[in-house]
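Q: below is the sequence, then the predicted model.
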Amino acid sequence: MSDPTRSALTDADRAYELDRAHVFHSWSAQGQIDPMVVTKAEGSYVWDGDGNRLLDFTSQLVFTNLGHQHPRIVAAIQEQAATLCTVAPAYVNGARSEAARLIASHTPGDLNRIFFTNGGADANEHAIRMARLHTGRQKVLSTYRSYHGGTHLAVNVTGDPRRWPNDNGSSGTVHFFGPFLYRSAFAATTEEEECQRALAHLEQVIALEGPGTIAAVILESIPGTAGVMIPPPGYLQGVRELCDRHGIVLIADEVMAGFGRAGRWFAIEHGDVAPDLLTFAKGVNSGYVPLGGVAINDAVYRTFEDRVYPGGLTYSGHPLACAAAVATIQTMEDDGIVQHAAALGDDVFGPRLADLAARHECIGEVRGTGAFWAIELVSDRETREPLAPYGGSSPAMAALIGACTRRGLLPFANVNRIHVVPPLTISAAEAVEGLDVLDAALSEIGARQ
């Protein structure tokens, strides 16, 4: 009789060998990586190729909002596959129609029409295309310290270092500084100063670029990969006012922050603002099948009522992906997932991360909301010198990741930060378990320095 555990480990060995022989990995120097094999996953946990169970504090790339192998989503995909696996986007299919209805029922303002894409990058590409056609203008403004996707236009709009090797400067993109008090570009000392000076800076950029040349301002409602930087009170309202004054389309990138991650259905609700276009992906169906999209307001929709929209995708509104979205949103509604995420932020992550910051000298700042947090790590609290250089890593960060993994925690690390972004379905006890591991790992690293 075969040993299923041994069989799984043997399969893991073969999967690794074939990966190294044939798979080309994104954002990687191919010969310098040693990727982890994941053999199975359930709830808040994954198992590696050696059979070790790891608490997933990453939600993978911050998309498994309802955890791994959620039975309701899996069942919805299976049921849809048995009925209608796929169909071209020109035809109506029930899963897409219901997914669009459910998404529109939660978007702010009059974002009532949904254009489906395969993921977040092409959602942002199409939102910018819609804004350019709607306004007849070309330029799009976005912040430094942002990430909007890896396709040609989306990576040019991106503000982080992944843009640099891909940027040919021909996509009509202009970057500006968003608010980030901890590393203020404006010498601000309070949130109010940071907000006012950041808005004055954006107003000046708009004036110098020429308001009549600018189609859109695209913002992550809460910048995610770049550091979970919560906009100060009044900032999003101020951007909305500048856009309204100059006829500029406001695009809210909710690819990472949306669908409960920030303790609201959409993070922009924290700013009490409705954008003209809202992009989404990831949490819309917990990443079970690739899906993204653009939520479109009435004004932009009217532009294309009698004018052909020159864009589309073969798999737009794929039935399997949309069935997963329907099950995800219905589960979120039925189980109070958004409220649970908000409570995790208020009752667990907020206070316990503040406690870690008080006890570990390498923590410069913690910030976040809901199940969306970042721990800013520094080598010196006074100078705020990052524990790793912008766009890179360091031996100290590598040691911290290793210390977490050895203790059974899968951490999300980016530059000099650890992001705390577990599934929204994680229990309070599991969240505490992960933070205790992080505490121990930080102590280990601190003892070495």
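A: Everything's here; your move.

Q: switch to C-alpha atoms for all contacts and neighbour counts from now on
A: Fine.

Q: how many neighbours does the nearest residue to G238 once chain neighbours are set aside have?
A: Sequence neighbours aside, L199 is the residue nearest to G238 in space, at 6.6 Å (criterion: C-alpha to C-alpha, 6 or more residues apart in numbering). Using other C-alpha atoms under 10 Å, the number of residues around L199 comes to 22.

Q: structure B:
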Amino acid sequence: MYGIPTDGSIVKALDRAHVFHSWSAQAQIDPLPIAGASGSYFTDYAGKRYLDFSSQLVNVNIGYQHPKLVAAIAEQAARLCTIQPSFANDARSEAARLITELAPGDLNRVFFTNGGAEATENALRMARLHTGRFKVFAAHRSYHGATAGAIAMTGEPRRWASEPGMPGVIRFFGPYLYRSAFYASTPEEECERALQHLRDLIVFEGPASVAAIILESVVGTNGVLVPPPGYLAGVRALCDEFGIVMIADEVMAGFGRCGEWFAVDHWDVTPDLITFAKGVNSGYVPLGGVLINDAINETFQSRVYPGGLTYSGHPLACGSAVASINIFKDERIVEHARELGTDVIGPELTKLAENHPSVGEVRGLGVFWAVELVRDQRTREPLVPFNASGPDAAPMGEFAAACKQRGLWPMVAGNRTHVVPPCTTSADEIREGIAILDEALEVTDRYCTA
């Protein structure tokens, strides 16, 4: 392609000379130049192929370079590359129709954004304007994006450097039985106590001041924490009782990742707003959005909604979403993701855990799993401390290096490795990747103290 370097050393040199990377100390990183990708694999310029157990940033749900999706983008580009949001556009209209048809309940409108953080920002703005309130409840273990409002709602340590941030955010602990903040011993206890904790906070903060509760339907980067049965329904009931908007962040968990179109479908819960991005078109073109229920939509029928984006509903992005959703249906990708979780990933990870003293817990559903690593299974001491860096994080770095050496690209977060391959990955490829994890975990086993 004209003007694009094809030599890996040049690509890397230009990157180091001119590219400023996110979440990084610039002098301490060594980006791997990637030459191409296909299916569940990507390849570097030396020809080494990696099985991707990260789906990049848990977004390449449809896999790399799906030919029908690539063709749809090219077709849309040939017909109309861009048009501003105030016009009606065929790709945008059809994408909105398809997405709302998949959504639960009366989520019948879509506000399109360029990604998940912007979706979070606009969902919060809608909730505050709809209710006339300003407080928002957000979980300690959460990630909602890196823009000003989204990072303020994020609970994890990446928020700290941006503080003080947006006022009005109240933190709560969500359910996490393995490390229960509520001293629970069963899923039922964890659910009941987590909901009571949330209710108590709402009461003490003043229900009439709370606009929204935002939570990831299944917590992603902070542990793949699957809520116990009844928890999301309980949050829905609290929102109904106190007139609070329930926002489900499905940026990572949606569009097949959890074996359903939306993760909330596992529990038959309908939020007031759903934020989405990533898997809607697997990041082939940047796209996100907010699904809006009828009541919130009605608020803005005669009142101006004070928000917008130049590229909201971009035709290339929406065209790719239309193609992606139809490919998912035609190729039964959601069903495949569900079956991978129940028939392959879950059983294989359970067997793996039995062989390694450094595995504390395996949890997940669909193609959204975490293996939590510990130094002691009895005490559950994490393999590395919370928010570890430098030498403290070395065991996880050694584990990741062992995976990469063997041709597996892992997703490592805290003291966990997440198993989040594309939803199109085959059962044999899953077994191939888990066999590599099995070998790499010998590194972490050496750190066990019991």
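A: In hand now; what should we look at? Please read these numbers as outputs of a predicted model, since none were measured by experiment.

Q: hmm, back to that, counterpart of the residue nearest to G238 of structure 1 over in structure 2?
A: Under the alignment (TM-score structural alignment), L199 of structure 1 pairs with L195 in structure 2.

Q: what about the one helix or strand its match maps to, how far off from structure 1?
A: Here L195 of structure 2, judged by DSSP states H and E, is contained in helix 187-205. Once superposed with structure 1, the aligned residues differ from helix 187-205 of structure 2 by a mean of 0.4 Å; criterion: mean C-alpha distance after the TM-score superposition for structure 1.

Q: that helix packs against which elements?
A: When contacts are defined as 3 or more C-alpha pairs under 8 Å, 6 or more residues apart in numbering; DSSP states H and E, helix 187-205 of structure 2 packs onto strand 169-172, helix 231-242.

Q: nearest to I296 of structure 2, of the ones you listed?
A: I296 of structure 2 sits nearest to helix 231-242 of all those, at 13.9 Å, using C-alpha to C-alpha.

Q: quick one: distance of the helix or strand following the closest one to the chain centre.
A: Downstream of helix 231-242 of structure 2, the first helix or strand assigned by DSSP H and E is strand 245-249. Relative to its parent chain, strand 245-249 of structure 2 has a centroid offset of 15 Å by C-alpha atoms, centre = their mean, to the nearest Å.

Q: which part of structure 1 matches strand 245-249 of structure 2?
A: By TM-score structural alignment, strand 245-249 of structure 2 lines up with residues 249-253 in structure 1.

Q: sorry, back to before: in the helix holding L195 of structure 2, what counts as buried?
A: 187, 189-195, 197-199, 201-202 (16 or more other C-alpha atoms under 10 Å).

Q: which residues in the stretch 251-400 of structure 2 form helices?
A: Secondary structure of the stretch 251-400 of structure 2 (DSSP state H, counting those that start in this stretch): helices at 294-299, 315-330, 333-339, 346-354, 394-405.

Q: for P286 of structure 2, which of the ones you listed is the nearest?
A: helix 315-330 (6.3 Å).

Q: give the aligned range of the closest one in structure 1.
A: The aligned range for helix 315-330 of structure 2 is 319-334, by TM-score structural alignment.

Q: who touches the matching stretch?
A: The contact list for stretch 319-334 of structure 1 (C-alpha atoms under 8 Å, 6 or more residues apart in numbering) reads 66, 72-74, 76-77, 80-81, 84-87, 93-96, 98-99, 102-103, 284-286, 288-291, 337-338.

Q: if we can go back for a sec, ok, which of the helices of the stretch 251-400 of structure 2 comes nearest P306 of structure 2?
A: Here helix 294-299 is closest among the helices of the stretch 251-400 of structure 2 (C-alpha to C-alpha), at 12.3 Å.

Q: which part of structure 1 lines up with that closest one?
A: Helix 294-299 of structure 2 maps onto residues 298-303 of structure 1, going by TM-score structural alignment.

Q: from D106 of structure 2, how far out is N297 of structure 2?
A: According to C-alpha to C-alpha, to the nearest Å, N297 of structure 2 and D106 of structure 2 sit 10 Å apart.

Q: now do A295 of structure 2
A: 9 Å.

Q: does the match of L199 of structure 1 touch A233 like I think?
A: No - in this structure L195 of structure 2 lies outside contact range of A233 using C-alpha atoms under 8 Å: 10.0 Å.

Q: read off where the longest strand anywhere in structure 2 ends up in structure 1.
A: Secondary structure of structure 2 per DSSP state E: the longest strand is strand 368-376. Using TM-score structural alignment, strand 368-376 of structure 2 corresponds to residues 372-380 of structure 1.

Q: same question, stretch 149-158 of structure 2
A: Counting by TM-score structural alignment, stretch 149-158 of structure 2 sits on residues 153-162 of structure 1.

Q: likewise stretch 341-357 of structure 2?
A: By TM-score structural alignment, stretch 341-357 of structure 2 lines up with residues 345-361 in structure 1.
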